[in-house]
Structures are given as C-alpha cells and as structure tokens.
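A.B. asks: Model the structure of this input:
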Amino acid sequence: MQSIKADELPENPRVRANPLSALLLCFTIPIFFKGRKKTLDERDLYKALNEHKSETLGIKLNAAWEEEIAKKRLKNKEPNLLLAVIRVFGLQFLALGLLLFSLEIGLRVTQPLFLGGLVNYYANPTNKDDKYTAYIYAMGVILCNAINVLFRHPYMLGIQHIGMKVRLAMCNLIYRKALRLNRTALGGTTTGQVVNLISNDVGRLDTSIMHIHVLWVGPIEIAVVAVLMYREIGVASLFGVAAMLLFIPLQAFLGKMTSKLRLRTALRTDERVRMMNEIVSGIQVIKMYAWEKPFGKMIQFVRRKEMRAIRNVNYIRGILQSFALYMTRVSVFVSLVGYVLLGNFLTAEKAFVITAFYSILRNTMVVAFPNGIQQISETLVSMKRIKDYLLYKEIGDNSRISANGCNKTKKSDDLNGNVKLTNQLTPKRAQEEAGIEIRDLKARWDPTAVEYTLNNVNLNVKPRTLVAVIGPVGSGKSSLIQAILGELSAESGSIAVHGTYSYASQEPWLFTGTIRQNILFGLPMDRHRYRTVVKKCALERDFELLPHGDKTIVGERGASLSGGQKARISLARAVYRKADVYLLDDPLSAVDTHVGRHLFDQCMRGFLRDEIVLLVTHQLQFLEHADLIVIMDKGKISAVGTYESMRSSGLDFANLLTAPEESSKHDDDSDAEVKGKLSQIIMNRHNSTVSMNSMHESIADSLNDEEVDSLLQVQGKREINSEEASIADDEAADTPQQVQEKREMGKIGWGLYKKYFGVSGGDMLFFLTAFFFVGAPIFGSTG
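C.D. replies: Alright, predicted model coming up:
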C-alpha cells in the first residue's frame, strides 16, 4: 500500500513550461524555494509525465521485443534485445547525438581559433588600432562558451531521460516476463537473479549511455582538431595526436577486461543475494539451532568473493581515470617540444591555441572516451543477461497436440480479468456450456525426465459438477490443476477449458494491504457478493475479533494471521471472482475438521453449486457428497466415478473410501460435545484465540435455527449482524494506515563521519587516499 497515490500529486510543471523555460530549466525553480523553507517529502513530488510512465514505455518495448523475436524466429536466429531498444528509443538518442556533434565540432573546436586571434591581438603591437577585431574575437569566445553551456545541460538531461526510460521499460519487460514464466523456467531462476537484474543490470542503464555518443564523435573531433593544429604548428601537431592515439588500444583492452569482470561480479552478486534470501526465509530455524556464526561465515566468504571482483573492476577504472591527469600534458609537451626542435619559434599565441585544442581533446578522448568504452562494455553484458532471462520458456510455449493434429488454444481476457481459453479450430464451442475436456494428456515438468508427471490422463467434466480429486502425495493432483491452468505444458494430447476459471493455490498467500483488498484482488466491490463470500468462507468471526475488521492490514508489516485464516482468505479471493470453473488445490488442509465441514457444505456445495468445482483434497469424509471422484496414482487416473460406484467396486481403494463413514461418525460425536459447551465458550470468547472463535462460528452456522436461537439466549441474546459487525463499511472507523518507516531530520555529527571512514578501512587509509586526491593535481600542475 502506498501512503500517497500518484493521482493525488500535483501536475508536473514541465507540462505547462514554455520552450524557453524548458531550455533554461526555469520550471524547477519553485521546488528549490520550497526545499529552502522545509524538508521535502513525498507530498512535494509531481505526477510523472505520460512519456515517463512505466506502462506506456513497457508496452512500446514489449511490442518491439515481440517483433524482434518473430523476425529472428523466421530466420532461425537468436533475437537481439539491443535492436529492440534501438527501435523504440533510437531516434531520440540519435537526435541528441547530432546535438552533441554540433556542440563539439561547431562550438568547442572553433573557440580556440577566437582565443588565438584575441591573444595575437594583444601580442602584436601593430594591431592596436583595429579594436573591432578584438571585439569580434572576444565576442566569439564568449558566445561559444554561452551557447555551449545553454545547450549542454539540456543535452545531458535528455540523455539521462532516455536512460531512465530504458530502465523503466526494461523493469516493465522483466515484470511481464516474470508473470509468464512456466514452472520449468521458475525452477532454474532464483529470486536473487531477478533482484540483481533490476537493481544492478537495469540500474546501470541510467548512466551507461551518457558517454556512448563520444565513441563516434571523438574520432571525428580528433581528426578535425588535428587538421586545425596542423595549420598552426605543422607536422609537430601529429606528434601529440599520435601519443594520444597510442593509448586507445590500451583503453579498449582495459574496457574488454572490464566487461569480463562485470559479468563475473554479476554472477557472484546473484549468488550472494540468493543465499541472503534463503537465510532470511529460514531465519527462525537458524536462530532455533544457533547457527548464526556458521551462516555468518558463509555470507562473509561469498561477500569476499564478490568484493574481490569489484575491487579488480575499480583498479581498471582507476587506471582509465588516471589517463585524464597526464595524457593531455604529455601530448602538449610532445607537440610543443617537437615544434621547437623543428627550428620554429614558439609564441604565446601558438602555445595558447595548442593547449586549448588539447583541452578539448582531453574532455572528449581522455575522460569521456574511456568511460564510453567501459560503459558500452557493461551495457552489452547487462543486455545479454536480461536477454537470457527474457528468452526463458513461458506458459503455453509448447503446443497442445490432439490425436487429429495441432490443437492450440487461444488466450483472451474477459471483462472480469479472467483468462479465457477457447479452441481456435472450433470457435463456436466458446458459446457452449462450461466444461473441461482432457484427452490422452502427457506432460512433465522436467523435459529430461524419463517418467511423465501426467501420463495418459483422460477426463471430461460437465457443467454444475463437484469433482473431488484424491490420491497419495506425489500422485499428480496439483500437476493436473497446473496443466489445466496452462502452467504445465502438454507434450501430447489436448486440454480444452470452456469458460473462465478461478484458482486457489495449495499454499495460501497474502500481499501487503487490507484483508478486503486481498479478497477483492483489484475487482470492483459487490457488497452482496462480498458479504456472502465472507460468510460462506467462515470469516465473519475473524473480522469481529480483528482490530479493524476486514480493513485490518496484513502482510509483512501487518497483523499476523494463522494458517487457517490465510487459507480461508485465499479461498475467498478465488470464490469472489466470478468464473465458470473453480480450481481449488487442497484448501481444506490448513483448517480444522469443523471449519472444513462448513467450507465444504456452505461454499463448495452451496454457493458454488451452479459452477464446476475441481477440488483436490485429502479429507475423505467429504467424498460421499461429491458428484464425481477422481482417484490418481503415479500421474495416472486409476479410477473415475461416483461415491456409490467406487464403494461397490472391487478396487484397492475400497478400504480408503470407507473411511469417511467413521470420520463422519466421529464428527457427529464431536459436534454433540461441542454443542453442549458452546454457550460457555462464547461467553468467554474475548479470552479465546481467533482460530478457536472461527471454529465455533462455523459450528454455529452448521446448526439449525432453533439451536442457534437457544445458544444466543444462553449468552444473553447477543445477536451477530454479519452485514454490519463483520464488514467494516465506509461509515465505520477510518482505514488504518500501513506502518511507515521512521525518518529523522537534523544535522549529522562528526562522530558519524568518523565511524563511516573508520569502517571503510581505518584512519590511515583515509588520510592516504586524501593525500593522493590532493597531491596528484598539485604535482601534475607544478610538473
């Protein structure tokens, strides 16, 4: 949950800024005045521009990437992610490159010519009478600087905007891919890898394209400058240019080494993040067995490996940056010394002009060019890692093949947000009644495995049918549901699902938000259906005992819920969604027997009686009420039929299917015992746990009206209005806000700085680094 919604923010001032304000960045001045008066926070932000929204950029890049895949698939080649990025952002990037070319060649290169004329005016006494020439030269120097500054900052802003757009589009593309990965691809992908892709690889795209244009502008500029210097000092100019060009192969070699080390660093970062995620997930077990020190040493070992690779990259980066300190001075020295040795007289005009030309080349070829080589190397490595992730197999990549030929399914979204599967060969079947048809299905999670996860599965489910799927652990019950969902691709056979479906997973999950938001899951609020679903899923009493009812925040920073409560909320989320087929993967395993009876009778047999319900369960006592029973074993359907036919058959499952009678008898005895004590328990319900109260509420729902009335009279006729007490309406208390991170404002004392530099290597290393920072330019200038 966000404390501030994007729609509540004020309009971005860039939208209404005139061209001059946009060029001079005057529309940003008010935020500086506001920041001078107060500390800026989230409420001082503006709405994002439409061209900067992740949705808009993601749609464009996704379309270009899909087009690139389709083209290369026809040519049987591997797609190139960089080409897709160029197709979307290439024109804007090229326009900025032409602007940089104009600034470098048209303004910066001509500025030393005006400077040389100005110096020549003061150095030659015969030019004193011609003042207008001096004014022209001075005006040329000033205008070159002014126009360069005027357009240089918008250029840098545009480059950073393109980097930001590429980053946002890449994040959107990775997110879309994560939602479409099949189970096989998910098995080969770790959370740490995805986190590293978004935080490191994608994060580098912001700054990695800042100096790429210099890679083609720099050689052109050095050629133009060499020609102009040749006009000034002749052949001696080539000496300094040659000395500068000799370093380019070394820079290219170091850039190539940087790309290799960058890839090695990314792999080690993936390993560290994966290990940290596993440790955080199992921190309770680690604390219980006092394994903190061994795991701490493991983390230190992995971190040292990562730091070793990062340190090597920084060594190369330091070497490349050191070129900026002495390469220009060496080139100027070689050119001027060569000019004098060739028998020429060195004047102030020549010295100033040559030094100015080399200063231009210093920024382009010595500072920006090595950075461009390093950044393009890191960008290519990041692009390759992202491309490898985007090429993982998705849901529905493999075709479903029927006995008569190819029988692919087509996906489309309906108005309710569900995914609808219809047959392409017979589109009229989409108008028929809901149903599930599985014919000769063979599927497996691991393509290299010998045995099939599902082998020769045949199943036909008609409308308004409650199907109970049972079998031992590992028999393929959940895999059958995953195959119907499309998560498990069929190698042969066909799966046809007519109508929309809703799914409740075996492991319940909640996202950070209110319980109501977890149940609605983005759908519009239908109060009648919502109240009915809450009642049928036995959540009314839980809402009464929670501090804010269904507006209680759950998740990482919210209230802690029991496993049964999470299971019922996940079931309510699936049931609230209107669908033709409900796939429920063992939702009764996390609840007690009585709550399970309430969920089965009231929800699955009652509320969903007009729909198809495919229920995976181990609760054998409910089988006699199922319309169809499917028994699975080792990936095959060993028996299909009604409860009576199964019971009268001579299969090995006959003993298994007689167990529900004993369980039902035990349930009846338990119900009778609990009914006798229910009134006393309800009187002390404030001292009871949430899960116990949910159980008692479900028992009360299973009683008839007279028994409920008598129990309510025993407790003082305390009526429970499910529509008012269990549902927090808009007129009730305000929705609680998520606990925000604390933030303190003030000044940072010197003690914190001392501690920071102390941790970074100690006082000795700090003073040694400061000495090099200060001493290097001093010695370079005096030398």
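
A.B. asks: C-alpha from now on. contacts and neighbour counts both.
C.D. replies: Will do.

A.B. asks: In stretch 771-783, which residues are buried?
C.D. replies: For stretch 771-783, the buried set under the neighbour-count rule, 16 or more other C-alpha atoms under 10 Å, is empty.

A.B. asks: Would you do the same for the sequence below? I want to compare the two.
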Amino acid sequence: MILLMPVQFLFGKLFSRLRRKTAVLTDKRVKVMNEIISGIRIIKLYCWEKPFGRLVENLRRLIVGVLTSVPTSVPTSVLPVYLPVYLPVYLPMYLPVYLPVYLPVYLPVYLPVYLPVHLPVYLPVYLPVYLPVYLPMYLPVYLPVYLPVYLPVYLPVYLPVYLPVHLPVYLPVYLPVYLPVYLPVYLPVYLPVYLPVYLPVYLPVYLPVYLPVYLPIQEVKQLRRTRRVQACVMGSFFATAQMSIFLFVLTYVLTDQEDKIRPGSVFMVIGLVQCLRLTCGRFVSSASQHLAETLVVIERIQVFRLLEDLKKVTAQHPENGNARHSHSGDEEELKTGCCVELTNLTAKWDGDNAVSNTLEDITLKVRPGCLLAVIGPVGSGKTSLLMSILGELPIQSGSVRAQGKIAYVSQHPWIFSGSLRQNILFGQSFEKARYDKIIRICALSHDLSILPNGDLTLIGDRGVTLSGGQRARVSLARALYMDADIYLLDDPLAAVDTAVGKHIFDKCIMRYLRNKPRILVTHQVHLLPVADNIVILTDGKILSQGTYMELSKSGVDFSELLKVAEEDTVEKDRQSMLSLCDQAHYIRPRADTNVSAKSSGEENVPYSVHLPEEEERETGRIDLNVLISYFKAGAGIVRFILLVLFLLLAQIFLVTSDWWLARWTNEIEDRHDAIETHDPDFTHCNATTDGNVLTTGRMVIPEVDTYFNLHVYTGILVAVFVCTLTRAFMFFKLAVTAGGNLHNMMFARILRATMAFFDMNPV
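C.D. replies: Below is the predicted model:
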C-alpha cells in the first residue's frame, strides 16, 4: 500500500500538468464564446452563426478535420512567385534524371506488390476519409497551406498503412536506386534555389495559417488526457486492496510459510488495508488533483493581481517620465476650490508599446459650478480625456487630480437585467421626492407612462428593450441619483432628439447640476456659447482653449464643427423615429398612466411585474430521462452495453477474489483443525508426507494445493485489474464525449435562439 503512494503521487502530478493546459484552453474557449454571445446581434444580422459555431468547435474537438476550417481566403500571392521559380528549376532536373531511373526500376518492382497488397488496404481508408477532406482544399489552398493540411490529415490516415506494408518493399528497392541518383543532383542544384526562394515565400504564409489553427491543442484532447489519468487513478484504487492482499499471500508462499495463511491473519491484513486504502490511495491522488485545481485558481488570481494598477501611477515631474494620479488634493487646492486639475498630462492606452500618445501635454482646470465643453473630431481623444480622469488611461507623465465622488455617463449606456427603477437606484435607497424629480429632469415621465409597468418594467441587461435615447436617459438618471461631486458627461445628448436634448441640457446640465463641476463632451456646437470654458482637441492635443467669445475672436472656425452638428441633427432625427417605433411596441390600454402612481408610495409597494428570479437548485433523485439523455449523448447502445458489462464483470471478479481467498484460507484452517483434532501433540509426533497427502497416525489428511490456489487467485486479480481499468476508461470516455456533445448541442441551440431570448436573459 505504501509502495503505491508514489504511483498515486505521479498520477496526481501528471493530472496537475494536464489540468493547467486544459485551463488555458478552456479560458480561450470561454473568451471566444463570451465574445460571440456579446455580439450575437451582429452575428445574426450577417448570418454568421455557423462559422462562429465551427470556431468554437475547433477549440474543443480532437478530430483531424479541424484544419478543414482554414479559411480559403489565405493569400494566394505565393502562387505567382512559387510556380515560376519552382517548376523551371525542378522539372528540368526531374524529367531527364529521375524518370529514366524511376520508370524501369521502380514500377516493375513496386506495382506487383502495390496492387495486390497495398490497394486493398489503402483504398478503403483513402477514399472515404482522405478525399472528402483533402480535395475541397487542394486546388485553392494547396501551395500556401500545404503542410498544415498535409500533416494532420494525410499522415494519420496513410502512416498506419504505409509503415507495415509499404516500407518493407520501399526501403530495400527504392533507396539504393533513388538516393545515389537523386541526392547528388538535389543537394548542389536544388537547395541553393530552394532555401532562399521557398522559405521567404512559404513561411510568411505557412506560419500565420498553421500556427493559430494547429498549435492551440484542442481542449477536448487535453480533457481526454486528464480523464485517462483519472481513469488510471480510479482503476488502481479499486484494485489496491486486492493487490495488497495478493502481495501478502505471495510473500508467505515464496517463503514456504503458506501454513500461516489463516483466516485470522488475512482478516487482519484486510482490515489494515481498508484503513490505509483511502489515505494512501484515494486521498493522495485526490490531494494532488485538488492541489492542481488550487494552483490553477491561484495562477489566475496572480495574473489578475499583477496587472498594473492604473489608479496609482507615481510621481509628479514630467521630466523624469513619471506621473501621479490622486483623488485628494492639498490644502491650497482646497482653498481655491479646484475639483479637477490636469497638469502637463501625457497618456496612452498601450503603455510603452504604443507608437504615439493618446493624450499629450493636456493642462486644464474645472472648478465647482464650471461647465467645460470638450469638442473635436472623431478620434481626437475626447473620451480618453475622461478616462484619464477616471484613472482608466495609463498616464506616462504629468498629473491628474480629482476631489470628491465622480459620476460618469458613458457614450454607450450600460443597462443591467432588472427593472428600470433598479437601474436608476443602482443599490441606493429609494427616496420618492428625489426620484420623481430626477425622472422629470431626464424627460423619462412620458416613457414611463407608455411602458407596460412603468418604472417596474423589466429591461434587458444591455437595455435592448429600450431605444438608444431611453437608455441614455436612464444612464443619466442613474448618475444624477448618485449625487456625485464631479460629473463627466460623454455626449449624453447624441442619442436623443432635439426637443428632449434641449430639455435635458436646460433642466439637468445647466440648472440641476449648476453647482457641480461638469465636463461635457459634445458635438453640438450650438451649446457652446453657454459653456464657461471650451477645449478643442485634435489628435490628443489641445488646439484651443477658452470661452466661446475668446475662441471666436481668436479666429477659430466653427463652420466645420457646424457641419458635424448638422449631421448629428439628422442622426438624432433618425434616432427619434426609431425611438417612436420602439415605444409603439409597449403601448397598451392602461387604466392609469400617471407616473407618480407608478413610482408612488414606499419602496416596498407590492407589484405584479415578473422580475428576474434567482436560479433554483433542486435536490433529490435525478430523473431517469436525464440519465437516459446523458448516456445517449455519451455513447451509443453498444458502448453503453459494454460499459454495463464491464461494470458487472469488475464487481463479479472483485467478489470472486474475496470468495477464492476465503476458500483457500478455509482449506488451510480446516486442515489444521483436522490435524489438531486427531493429534493435539502433532508437532511432536512422527508424520510422513506423500505428494499432496499428509499421513499422521491412522488418519490421512489431504495437502492444500498452494500453487494451484495461487495461480487461480492471480488470474482472478489480473481480471479484476483489467476490468476495473477498462470500466474506468470507458466511463471517463463516456463522460468526455457526453460533455462535448451536450456542450455543442447547447451552444448550437443558443446560436439558433431568437433575439428575445438574449433580451430577457442576462449575458
């Protein structure tokens, strides 16, 4: 039992290594699936369900046909380069030198063996497997991706036939003729042209296509390896007790002390083995497996914890390449009332890997009651400026200081699955007066009146049941209800129509938030005259800064910006029409459309809307239909019958081993009882042994056939070991197959689901 501990430990170590590889592949697959589900609307719009479904399957499946998903849009520019260079060099050398030797020597020797021996084995494998996979890719993708298609598809099919049948004839005949003729021509003529032309042309096409497809070893392959290790552990665990008892019996037999194999001693050994069985067998391997799972979790946490902390970026002086990001200022700044200050800020998204800075030499101040308008063309760094204040953009030099709580209204509103009221409150306590006031300020009163359940209407996790303007106003209402000290508004008026935008700007930004420092990113130039300060960004730099009058006098041309505003107006009108169409979906006869009635009373007012329910866990027996579906997904009827057969055989042999050992020890015990009953002083009397018969006094006692019992017991234990391992392998094979099939089935159904499913269920 103790000797088996290192074996179990090795199995656990192997499981740990495989589990780490599996975790990497699983993370990659889950990431791809999350991206697919998050972008399911675009995927369905362009009917890309099948290509993306195959992409996920390629990350899981083990079959060689994974490379059939290589896109046929591989650059074929290699063909005009490869053919003019390869054919003029190779054909003049091949035809006059190779064929005169090949035809008269190779064909007469090879064909008589090939036709009667090779083809009957080769064709049944080649035609149904090789041709359907290889020929569709041969013509368009043969030269650029020859190796990544040839190696994984051709070799697994051809080598099992090639090695045992082809090589015994090929090597003694082909090599003595081929090598002396071909190599002297090949090495000096072909390689000098092949290497400088073939490699620079082929590898740039080969590596980008081959490596991304072939190197990520499929998740299922790693899962199967892991399950094989688990099968070995489980199979050896069930056979450990019998093997330990067998070693105990074998020790007595080899030392000629078989008379000591008595029921009492065997029972004591069985008791000790059963006590140590879990500790030295199961628990050692389980500890290794759980340690592997723990290490995987620790590695993931470590990767997350070692990410750069973007909110505490270092020192203040630009000349030393460092920066500081802080949300607390000194006493002098508190006295001046400066809430947001950026000094010589330089930042970029990709850190040291970026070619150019996202923001460069940005200096500005925003005090309480000040409205700073940030304008500029698309990609000028307006959103990045807000991200730097939030601490999301890595700072290369300069400093960012912000005092107080910050509320950020994103250009792309985030809505979680829940009621509209829950999206606005965002975990804060419900205050009716403040809540109703914010609803009116954000122009949501009319929207609540036409929703089926007012502010208790269930909306999707991304707000897909609302129009773009409604989502923007819900996001703005959430920021207002937060009652922050600083407001960062990333173009919140872009998704609303002109009338609603004017209402929000006047009632919310200019009146409700008049005492707050506000940074408004906008494309609407007609709002600039009322701004306290204007910053014009271009390519991450401040082109101009000042009031509207100062910028106008300095010669800043707003005409180009007005064009953008006009385009924005057209877009807002389109959004308005879409908003009306979306709202028409919700209009129903209502007895009461008063908003205050929908949001009246206390927070715990009962309502009948069906909000998302927590997932329930059922306990008890698993339904038989579930088990049947699982086994159908994991194995056919034949494999299932074989699994049941080996389960029964393993248990039968386990019971038989105990029965045979009991029979053997009982024979020895009966023999000793008979001897002691006939002659208590047997140890001092004269006795003779003839073959398998012991003669003492007047009684003849048969001798126990030790080696016969040992051979039978050994055979039974071998059967136990084989059956337990086989059933473990078959069970884990079934589990992996069932998991893969069920995964593919569920994922395929998710891809085929309607958009209503994704609208009503959190992603």
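
A.B. asks: quick one: contacts for the equivalent of residue 464 of structure 1 over in structure 2?
C.D. replies: The equivalent of residue 464 of structure 1 in structure 2 is residue 369 (alignment by TM-score structural alignment). Counting by C-alpha atoms under 8 Å, 6 or more residues apart in numbering, residue 369 of structure 2 touches 513, 514, 515, 516, 517, 518.

A.B. asks: What residues does residue 696 of structure 1 make contact with?
C.D. replies: Applying C-alpha under 8 Å, 6+ apart, the residues near residue 696 of structure 1 are residue 678.

A.B. asks: Could you check how far it is from residue 622 of structure 1?
C.D. replies: For residue 696 of structure 1, the distance to residue 622 of structure 1 equals 20 Å [C-alpha to C-alpha, to the nearest Å].

A.B. asks: Residue 353 of structure 1 too?
C.D. replies: Using C-alpha to C-alpha, residue 353 of structure 1 is found at 94 Å from residue 622 of structure 1.

A.B. asks: More neighbours: those two, which one.
C.D. replies: Using other C-alpha atoms under 10 Å as the criterion, residue 353 of structure 1 and residue 622 rank with residue 353 on top: 23 against 18.

A.B. asks: Alignment lookup: that one to structure 2.
C.D. replies: That one, residue 353 of structure 1, aligns with residue 268 by TM-score structural alignment.

A.B. asks: how would you label its match: helix, strand or coil?
C.D. replies: helix (DSSP: H, G, I helix; E, B strand; the rest coil).

A.B. asks: now for residue 37 of structure 2: what does it line up with in structure 1?
C.D. replies: Using TM-score structural alignment, residue 37 of structure 2 pairs with residue 280 in structure 1.

A.B. asks: Can you give me the neighbour number for its match?
C.D. replies: By other C-alpha under 10 Å, neighbour count at residue 280 of structure 1 equals 10.

A.B. asks: cool, residue 19 of structure 2 as well?
C.D. replies: Neighbours of residue 19 of structure 2 using other C-alpha under 10 Å come to 21.

A.B. asks: Surely it touches residue 226?
C.D. replies: Yes - the pair residue 19 of structure 2 / residue 226 is scored as a contact, 6.8 Å apart, by C-alpha atoms under 8 Å.

A.B. asks: related to what we said a few turns ago, could you measure from the match of residue 37 of structure 2 over to residue 502 of structure 1?
C.D. replies: Taken as C-alpha to C-alpha, the span from residue 280 of structure 1 to residue 502 of structure 1 is 32 Å.

A.B. asks: The stretch 351-500 of structure 1: helices as residue ranges?
C.D. replies: 369-390, 477-485 (DSSP state H, counting those that start in this stretch).

A.B. asks: For residue 624 of structure 1, what is the corresponding residue in structure 2?
C.D. replies: With TM-score structural alignment as the criterion, the equivalent of residue 624 of structure 1 in structure 2 is residue 529.

A.B. asks: ugh, wrong one, residue 763 of structure 1
C.D. replies: In structure 2, residue 763 of structure 1 lands on residue 637 (TM-score structural alignment).

A.B. asks: and that match, what does it touch?
C.D. replies: Residue 637 of structure 2 touches nothing, counting by C-alpha under 8 Å, 6+ apart.

A.B. asks: Residue 366 of structure 2 too?
C.D. replies: So residue 366 of structure 2 contacts 338, 339, 340, 341, 372, 517, 518, 519 (C-alpha under 8 Å, 6+ apart).

A.B. asks: And those residues, which is closest to residue 297 of structure 2?
C.D. replies: Taking C-alpha to C-alpha as the measure, residue 297 of structure 2 lies nearest residue 340 of those, at 39.6 Å.

A.B. asks: any idea how far residue 699 of structure 1 is from residue 541 of structure 1?
C.D. replies: 12 Å.

A.B. asks: residue contacts, the residue mapped onto residue 459 of structure 2 from structure 1?
C.D. replies: Aligned counterpart of residue 459 of structure 2 in structure 1: residue 554 (TM-score structural alignment). By C-alpha under 8 Å, 6+ apart, the contact set of residue 554 of structure 1 is 510, 511, 512, 513, 514, 515, 560, 561.

A.B. asks: Dump the residues you listed into a markdown table; add distance to residue 318 of structure 1 as well.
C.D. replies: Formatted as a markdown table, the contacts of residue 554 of structure 1 follow (distance: C-alpha to C-alpha, whole Å):
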| residue | distance to residue 318 of structure 1 |
| --- | --- |
| 510 | 47 |
| 511 | 45 |
| 512 | 44 |
| 513 | 47 |
| 514 | 51 |
| 515 | 53 |
| 560 | 50 |
| 561 | 53 |
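
A.B. asks: Narrow these to those that are buried.
C.D. replies: Neighbour counting over those (16+ other C-alpha under 10 Å) leaves 510, 513, 514, 515 as the buried ones.
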